[in-house]
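Colleague: Structure, please.
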Amino acid sequence: MAKSTRETERKYEAPSADDTSWLPDLTGVDGIGAVVEQGVEELDAVYFDTDDLRLAAGSATLRRRSGGSDAGWHLKLPGSGDTREEIQTPPDSELPDELRELALSRTRGADLRPIVRVRSRRDTRLLLDGTGTTVAELTVDAVRADSPLPGTARAEWAEMEVELAEGADPAVLDTVDKALRREGIERAPHPSKLAKALEETAAGAPRLPDARAERVRAGTAGEHVLAYVDQQVHALVTLDPAVRRGLPDSVHRMRVACRRLRSVLRSQRPVLDRRVTDPVRAELKWLGGELGGERDHEVLLERLDAGIGRLPRELVLGPVRARLRVWHVTDSSAARQRTLDALDSPRYLALLDSLAALTEKPPLRDKATRAPGKVMAKAVTKEYDRLAARVVHALELPPGTETDRALHEARKAAKRTRYATEAARSSLGKPAKRFGKRIKAVQKVLGDHQDGVVARDTLRRLALAAHAAGEPGFTWGLLHGREQVVAREREQELPGVWADASEPRLRKALKR
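Modeller: Model (predicted):
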């Protein structure tokens, strides 16, 4: 079973690992009451990657390490700032399937093999606060790196790491950093031992998409569009391990990344050739649909649970909570399996390959070379025009099933319009941000209405199941009626919110 931890550390250049007389005594530095030596240990790590170093290119590392207290397989995934997540499994001879799957969005199924071996002689010191609690660990490593690849060389260097202890105040790292810098000890330019080993042994470095660099000129519409595409592809790839592990909100965020990508590939057809992007959009729609079951269930459960919680106790008749739990367990299990099946499918791997090709060799059209302002503004206004047609149509209909469907279509158009404004912010600035904020308000009203439509359908099915089991259906009917009231309130709220979003001055501001 894998164990996940978060490590927050900073690396420094070290003059020597054999003679540490250069290392200042940190005792007495603010927050540090004592420095305790722990001795020296030998560590031996073999790093694995694909032939073209896809893990390294995605700032991830996979290694099998012996020696030390945490011997085993380690998959490190980038976080924010100085923090990374480390997922560990026991030191089996073969790479565990669990880690292989967690790396899959980056490797895209390519074979993993040893690329470099790093051996370290580690001298460790614990930094303790005034109560004797460890707040950080300082290590000085004598490092030797070798690669099994032909044409490589051995590399040797010394480095120092300061790693924050679990639960310690991150400010400790800043305090130690200042003390070290006063002594002339500077941060290491390389983010990891692997990065330096690849460089120093000539085993290679993450390859850059040269074809893209040659084609995409700075300051053009193509550059702005691809920057947004890159951002969403990165989000999708990095969220994959979190979705596989069922981490909170990960499915929702990955689904949003799919929608944003679909939206920008649609709205930016003048910049990116649709003969290439339309098939990608279709596959993103498929993936979003597979993720949708789990995410929609999360939203619906929260809504139903909150609805029951708002009722007075005397109106909750029968085993309402128990029936909701049964529904949740049954539906969520099926939805979860659907998500995992999608991520393990050849179709998903093919989509990842398509996205990588799209970012490395973008299918640019002539308008990609133009200034971004007009191109992005036109894309936003086109999406807005489609939204306007759907909202106006929905507002003309009387309340009922047809209106529900029309408002749902308007909701989807509102999302596409908002995502178009997000992609345009880098070139249009505040006007796009203000416009997007108004469109988001429309989307929120329409979204709450649609969530109510879905909730009413589920409440009806729960009521039927309760009736068949001989349970009271009163509470389910009451909740259904309340959802009808909320839906009517949102329909009445929509004209005013839409009037704010369709204000002519907002649209004109985009074209300036």
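Colleague: Could you use CA atoms for every contact and neighbour count after this?
Modeller: Fine.
Colleague: Can you name the residues that contact E7?
Modeller: Residues near E7 by Cα atoms under 8 Å, 6 or more residues apart in numbering: 83-86, 163-164.
Colleague: Mind telling me what element it is part of?
Modeller: strand 3-13 (DSSP states H and E).
Colleague: mind listing what's buried in that strand?
Modeller: Neighbour counts over strand 3-13 (16 or more other Cα atoms under 10 Å) mark 6-13 as buried.
Colleague: what would those residues look like in JSON lines with distance to K508?
Modeller: Formatted as JSON lines, the buried residues of strand 3-13 follow (distance: Cα to Cα, whole Å):
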{"residue": "R6", "distance to K508": "48"}
{"residue": "E7", "distance to K508": "49"}
{"residue": "T8", "distance to K508": "47"}
{"residue": "E9", "distance to K508": "49"}
{"residue": "R10", "distance to K508": "49"}
{"residue": "K11", "distance to K508": "50"}
{"residue": "Y12", "distance to K508": "52"}
{"residue": "E13", "distance to K508": "54"}
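Colleague: structure for this one too, so we can compare:
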Amino acid sequence: MIEIELKFQVPAAARDAVAKAMASGRSERTRLQAVYYDTPDRRLAAASAAVRLRLEGSRWVQTAKAGDPHGMQRHEHNAPVDGAADGPPPALDLARHQGTPVGGLIARALAGAAPAPLFRTDVHRTHREVRAGKGTLELALDIGEITGGDRRWPLHELEIELVDGDPLAVLDAASCWVARHGLWLDVRSKAERGDRVSRGVDTGEPVVASSWPANPSLRQVARLGLAHLLPNASEVASGTFTPGHLLQVNDALRRIVGTLPSFPEADPSWTPTLTGTLAATSDAATAVDALRQPAFTQVLLALQAVALVPEGQPVTISCTMDPSTFS
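Modeller: Take a look at the predicted model:
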């Protein structure tokens, strides 16, 4: 299956309001305790893949994921596993994913090597299903931590995942939550952050731009620009980053800003918003706040929509959820 989701960090000032919003309606609360596996030389991480065993309430599930670690869509396969909720994790068995696209990707990445436990997550998840636009979504507020050795990484984030329907529904819902609570987009997965915890490092390597065609379409600008911008912007917005991350953010914004005016179908509000963000990110002292601004995040969501739909298809995103579901 293809997992389609976005993840957002919840600012400290908004945490009580977001928790209250998530606790309303038919929400459930589940404890998720996971063990993530990889080889000592990080073959799965290098292939943008992850394998975990997770106790979800009282049942064990083995999950494999692979694909673009910084995009909305990834391959995913889940397999129920027999095991006691009050006992140790069951044995990992990669054959559970045999015959699936993600199973093949995992097998090629490992090339016969055996993965071992590297880090763990312990999360209390408040979750519920909602309708937005033309889709059904799961909203999940995760509060907990990633641990590896004597290091830990606190978690406080909201995930919006498509259950069924139009993928644009994820962006519609995200637009609501960003406008209401000032959430900011973070494309770093738990697996990516856990790998850092296990290695004792705080940041990843800056992501550099791939080559652009001579005359890109608007969809290509959105896809290539976001692939360059989002992983670096996530690092800078987190407050822990290197000069290289900030340099790549500026480079990505310049490319996008320099190209958008040539497309009459591009929303005219995007360029001034991105131009203002570019000016603010020229200084490390103002960059973090600039990349957390709701107006900037809304432009990112709009560009995600452009990247998602077929070339030339008109696309708009708007908050189509009942206000009672996010306030």
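Colleague: Quick check, C258 of structure 1 in contact with W286.
Modeller: No: using Cα atoms under 8 Å, C258 of structure 1 is not in contact with W286, being 9.5 Å away.
Colleague: Report the mean deviation for the longest strand along structure 2 after fitting onto structure 1.
Modeller: Ordering each strand of structure 2 by length in residues (DSSP state E) puts strand 116-132 first. With mean Cα distance after the TM-score superposition for structure 1, strand 116-132 of structure 2 departs from structure 1 by a mean of 1.1 Å once superposed.
Colleague: In structure 1, what sits opposite V249 of structure 2 in the alignment?
Modeller: Aligned counterpart of V249 of structure 2 in structure 1: none (TM-score structural alignment).
Colleague: Report the angle between the longest helix that structure 2 contains and strand 2-9.
Modeller: Across structure 2, the longest stretch assigned as helix under DSSP state H is helix 218-238. Counting by axes from the mean of the first three to the mean of the last three Cα atoms, to 10 degrees, helix 218-238 of structure 2 lies at 40 degrees to strand 2-9.
Colleague: Over which residues of structure 1 does helix 218-238 of structure 2 lie when aligned?
Modeller: Taking TM-score structural alignment, helix 218-238 of structure 2 hits no residues over in structure 1.
Colleague: name the helices or strands packed onto that helix?
Modeller: If contacts are counted by 3 or more Cα pairs under 8 Å, 6 or more residues apart in numbering; DSSP states H and E, helix 218-238 of structure 2 sits against helix 243-259, helix 284-291, helix 294-308.
Colleague: 10 Å instead?
Modeller: Under the contact definition 3 or more Cα pairs under 10 Å, 6 or more residues apart in numbering; DSSP states H and E, helix 218-238 of structure 2 sits against strand 2-9, strand 184-185, helix 243-259, helix 284-291, helix 294-308.
Colleague: Contacts made by whichever helix or strand comes after the second one with the rest, please.
Modeller: Sequence order places helix 190-199 as the next helix or strand after strand 184-185 of structure 2, per DSSP H and E. Outside of helix 190-199 of structure 2, the residues that reach it under the criterion Cα atoms under 10 Å, 6 or more residues apart in numbering are 36-38, 40, 42, 44-46, 48-52, 65, 69, 118-121, 145-153, 155, 189, 200-204.
Colleague: Thank you kindly, that will do.
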